[in-house]
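Participant: when you get a sec, could you give me coordinates for this:
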Amino acid sequence: MSNMQKKTDVILIGAGVMSATLGSLLKELAPEWEIKVFEKLANAGEESSNEWNNAGTGHAALCELNYTSENGDGSIDVSKAIKINEQFQLSRQFWSYLVNSNLIRNPQDFIMPIPHISLVQGENNVSFLKKRFEALSNNPLFQEMEYSDTPEKLKEWVPLIMEGRTSNEPIAATKIDSGTDVNFGALTRMLFDHLKSKNVEMNYKHSVKDIKRTSDGSWEVKVHDIDNGKIENHTAKFVFIGSGGGSLHLLQKTGIPESKHIGGFPVSGLFLACNNPEIIKQHHAKVYGKAKVGAPPMSVPHLDTRYIDNKKTLLFGPFAGFSPKFLKTGSNFDLISSIKPNNLLTMLAAGVKEMALTQYLIQQVMLSHEKRIEELREFIPNVKSEDWETVVAGQRVQVIKDTEAGRGTLQFGTEVISAADGSVAALLGASPGASTAVHVMLEVLEKCFPQHLKEWEPKIKEMIPSYGVSLTENPELFQEIFTLTEQTLGLSEKELAFS
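Facilitator: The predicted structure follows:
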């Protein structure tokens, strides 16, 4: 990195899927802009985006029951499910554009077709699922969804789950075949390979220590070169902080007013991974259940077929844990050092309000391997403990902020925080995260580059035909786009979904 130009147009902090997506969009919209990437680790996609650190679900609300809530009158609110599905369609369109333009290749290396199934037990849950099915299946985005409460049909859909099931408790499921398994680690590495070929400067093993505003309104980023120990200063007109759990600390260093009264609470994740190929063969779906009463949304149990390194595997979880680290590779002082005078009351208020979450995390941390197997047994009655091992997944930092709902409200979602002048933006939060990366990065463009939007809009619509359009209200456009992206990404080839 000697003789390196210190000034640039754009700095991306963190080599995860969010920075990769924003960089790829900007290189299409403003190819002449110079972009530098700084990543603390040795490679791209090693933290939150890594395939072992997230569920790998193409989140489109096809099976995730926490995106549909029951109203007081018993009706089902599907507005969030529709919104998330529309957002995932944007990702599919952009990925298809990249494939069609030969900017990335071999989509089967990062996305595979896999049925998405919701499965519930108990009279009340079955009633909820049926009402949810009726509310969603009228929408063009969910019209392929099927519902069944007959054991014979469920044995066809999920034989491993139904085998050995002796309970007389009502059971039901919905199934939609157009779901996907997404390897966000592989996608991230592909996107950064593409960016490197477009002369984006990649700086691995470079840790960002500080971000300060300069007199001319640019940002000076202080970077530690881990290999040689040197400190470097780089300035840019625009900085994006996309470093997962590390984003909050860096956002606080900017000192922008928008960074005040925001805190973060770290939650770690564990999965059970099946090590028996014969068991793995018997299951082919992502099956999501319903979170237990009092459990937070990120605790929804699911049994997932995954494709990692072109190999089929089977994971169950997540089991929550607690670590004060904000990143898997972070420091035990991350949580305490994130508490500042301006967010102390926000954090204290959250602590009082979220006693149930604290209790839940303590219970989860105390679970033994056998206790986790007992939870898996609700999905697979004939499960054998020796067929499963524990895998440590990634850290997620849930956003805490003051909202209309009150001080210290815990947010379960993804949020962009940007300066009023759009010169710096940070991504905070967790699920649905990577699945909606394109939508989130379009939001960054709208917030941070409003002066360019009119000029960029034709190119954005070329890459993402449904940009600015509701697919729910334009079913013919949805069907056309969905079919094209299915073909481009290889998702129409059902034989790819091998069991």
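Participant: for the rest of this, base every contact and every neighbour count on C-alpha atoms.
Facilitator: Will do.
Participant: quick one, longest strand in this protein?
Facilitator: strand 388-403 (DSSP state E).
Participant: what sits up against the following helix or strand past that one?
Facilitator: Sequence-wise, the next helix or strand downstream of strand 388-403 (DSSP states H and E) is strand 406-411. Outside strand 406-411, the residues that touch it by CA atoms under 8 Å, 6 or more residues apart in numbering are 345-351, 353-354, 398-403, 429.
Participant: for Met18, state which of these is nearest.
Facilitator: Using CA to CA, Gly429 comes nearest to Met18 of those, at 12.1 Å.
Participant: just the helices in the stretch 301-450 of the chain please.
Facilitator: 334-337, 344-353, 355-365, 369-377, 437-448 (DSSP state H, counting those that start in this stretch).
Participant: quick one: the third one to helix 369-377, angle?
Facilitator: Put plainly, it is helix 355-365. 110 degrees (axes from the mean of the first three to the mean of the last three CA atoms, to 10 degrees).
Participant: residues near Ser2, how many?
Facilitator: Counted by other CA atoms under 10 Å, the residues lying close to Ser2 total 4.
Participant: same question for the one 10 residues further on.
Facilitator: Neighbour count for Leu12, taken as other CA under 10 Å: 24.
Participant: list the contacts of it.
Facilitator: Going by CA under 8 Å, 6+ apart, Leu12 touches 19, 23, 35-38, 239-242.
Participant: pull out the buried members of these.
Facilitator: By neighbour count, with 16 or more other CA atoms under 10 Å, these hold 19, 23, 35-38, 239-242 as buried.
Participant: I'd like to know which of those residues are part of helices.
Facilitator: 19, 23 (DSSP state H).
Participant: for the helix ranked longest in the chain, packing partners?
Facilitator: For the chain, the longest helix by residue count, based on DSSP H, is helix 79-100. Applying 3 or more CA pairs under 8 Å, 6 or more residues apart in numbering; DSSP states H and E, one finds that helix 79-100 makes contact with helix 437-448, helix 453-463, helix 475-488.
Participant: let's see this one next, to set against the first:
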Amino acid sequence: MSNRQTKTDVILIGAGVMSATLGSLLKELAPQWEIKVFEKLANPGEESSNEWNNAGTGHSALCELNYTTEKADGSIDITKAIKINEQFQLSRQFWSYLVNRELIHNPQDFIMPIPHMSLVQGEKNVTFLKKRFEALSNNPLFQGMEFSDDPDKLKEWIPLIMEGRTDNEPIAATKIDSGTDVNFGALTRMLFDHLKSLDVEINYKHAVKDIKRTSEGLWEVKVHNNESGSTEYHTAKFVFIGGGGGSLPLLQKTGIPESKHIGGFPVSGLFMVCNNPEIVEQHHAKVYGKAKVGAPPMSVPHLDTRYIDNKKSLLFGPFAGFSPKFLKTGSNLDLIRSVKPNNVLTMLAAGFKEMALTKYLIQQVLLSNEKRLEELKEFIPNAKLEDWDIVVAGQRVQVIKDTETGGKGTLQFGTEVVTASDGSVAALLGASPGASTAVHVMLEVLEKCFPQYMMEWEPKLKEMIPSYGMSLMENPELLQEIHTSTAQALGLSQQELAYS
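Facilitator: Below you'll find the model as predicted:
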């Protein structure tokens, strides 16, 4: 078996939406750069980006209650909601640019308009939701949001959820029509087709085994060709590790100081999927509830209309589970292998701090289908078990690190990028809002890793993303213009109406 050795400008590890986005940006900014992609599976978007492995929500804080918190004085902090909404607007702009230039086609195959709703029960939660609505609805980013605690109005909005509801507990919802359902698997496949047409070398069934610094300062990536059994060595000036849950072990192999004192905790997920078309047709929204007391943010229950394989579906969940694997296709030894001398204390501190999470996961793992049905009935009182199947969703690895505010072993619930001080390697870690903010995250990678090119690239960046470097919240006219133009490009007529 001969060993292949090559040199290139950029290596992307993992054929998910993050690598697809970074590759697509770089090919617009530096078309002459040579890019190679290595993916251990047979196709792009098979792990975290796959449409069955994530919620498919265009996360823009329209309905996710965990992005708005109540402060001690009773006011609502909407800072995070604004940030995430602005980040999603960047994705919409870049996708529109690709569609308008016919670099990708048929946007309806990956993005659909769908109302985003928040639903709460109980007097305290209704008061919170009303305050949240008042705080958000005055902001141009959340224009068009409605609030109602009138059962008759809620029956119009969510008939399936209101039918058969017998308790007299106060109930309220917010609704905004400018939400989206995004098929990140379909988008990923489109972007890789686009990259392939630009002569990007995409290697499937190629597993990255090691990453080392060479004496010339390049990165050498050791790759196992799963088909031929041969070992290949590829060197590059820049390496991006976008392997979902598999990014942490590869980041650790680089040995960069920034990779120390970071751990990961894997969480698996399950969704209930409706198999009765009559029920699917009775619901048209993504409806997010509130996480139960003591439950982690990723456990927020939601009932979602989804569009998968050009078919309308209805999913409820997620139900959390535990697996020591970092990927669905990973190894049961992933978690134990990720514990290193430099992060063992961080991991132990997290274990001590997160006893409530551990207890929650154990309870979730032990849930029977009947118990899951009980949770579903909080959303759909008339739900029957025979109308629902169980689908295993993707693995998420929550980042554990030492922080100033949280101290040693703090569990992180966001998406973050770890970069070498010289910008020669970057890795994406974490979970939600993830894919929705892929463009923002990859712009961050460009700024950290290629600062010497940013001035030269700025005109092109502004052509692709008109609001680049600006706050849309502070420029409501530009926001309206962008909402209208991206709605038109992406075929989101409902959104266009909401902002006209």
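Participant: can you pull the TM-score for these?
Facilitator: The pair, once superposed, lands on a TM-score of 0.98 when counted by TM-score structural alignment, normalised by the length of the first structure; 496 aligned residues with a CA RMSD of 1.4 Å.
Participant: name the element Asn43 of the second structure belongs to?
Facilitator: Counting by DSSP H and E, Asn43 of the second structure is found in no helix or strand.
Participant: give the contact list for it.
Facilitator: 15, 204.
Participant: now do the one 3 residues further on
Facilitator: By CA under 8 Å, 6+ apart, Glu46 of the second structure lies in contact with 16, 185.
Participant: that one belongs to a helix?
Facilitator: No: looking at Glu46 of the second structure with DSSP: H, G, I helix; E, B strand; the rest coil, it is coil, so not inside a helix.
Participant: state the distance from it to Leu461 of the second structure.
Facilitator: Taking CA to CA, to the nearest Å as the measure, Glu46 of the second structure falls 29 Å from Leu461 of the second structure.
Participant: just Val417 of the second structure next, same as before
Facilitator: 20 Å.
Participant: more crowded one of those two?
Facilitator: Shown here are Val417 of the second structure and Leu461; by other CA under 10 Å, Leu461 has more neighbours (20 against 16).
Participant: ok, that one - contacts?
Facilitator: Leu461 of the second structure neighbours (CA under 8 Å, 6+ apart): 29, 468.
Participant: matching residues in the first structure for stretch 468-481 of the second structure?
Facilitator: The alignment of stretch 468-481 of the second structure onto the first structure (TM-score structural alignment) covers residues 467-480.
Participant: in the matching stretch, what's buried?
Facilitator: Neighbour-count burial for stretch 467-480 of the first structure [16+ other CA under 10 Å]: 467, 471-472, 477-478.
Participant: got those residues as CSV, with distance to Lys130 of the first structure columns?
Facilitator: Shown next, in CSV, are those (distance: CA to CA, whole Å):
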residue, distance to Lys130 of the first structure
Tyr467, 32
Leu471, 24
Thr472, 21
Leu477, 28
Phe478, 25
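Participant: looking at the residues you listed, which two lie furthest apart in space?
Facilitator: By the measure CA to CA, Tyr467 and Thr472 form the most distant pair in these, at 12.9 Å.
Participant: let me know whether Val208 of the first structure touches Ile226 as I believe.
Facilitator: No: with contact taken as CA atoms under 8 Å, Val208 of the first structure and Ile226 are classed as non-touching, separated by 10.3 Å.
Participant: shared neighbours, those two?
Facilitator: Shared contacts of Val208 of the first structure and Ile226 (CA under 8 Å, 6+ apart): Lys40.
Participant: who has more neighbours, those two?
Facilitator: Shown here are Val208 of the first structure and Ile226; by other CA under 10 Å, Val208 has more neighbours (21 against 15).
Participant: tell me the secondary structure at that one.
Facilitator: Strictly by three-state DSSP, Val208 of the first structure counts as strand.
Participant: and what of Phe133 of the first structure?
Facilitator: Put simply, Phe133 of the first structure is helix when judged by three-state DSSP.
Participant: surely it and Ala173 touch.
Facilitator: No: distance between Phe133 of the first structure and Ala173: 9.4 Å, which falls outside the contact criterion (CA under 8 Å).
Participant: the two - which one has more neighbours?
Facilitator: Ala173 (27 against 20).
Participant: just say helix, strand or coil for the more buried one.
Facilitator: strand.
Participant: identify the residue nearest it in space, chain neighbours excluded?
Facilitator: Leu119 (4.4 Å; CA to CA, 6 or more residues apart in numbering).
Participant: now check the second structure for the residue matching that neighbour.
Facilitator: Checking TM-score structural alignment: Leu119 of the first structure goes with Leu119.
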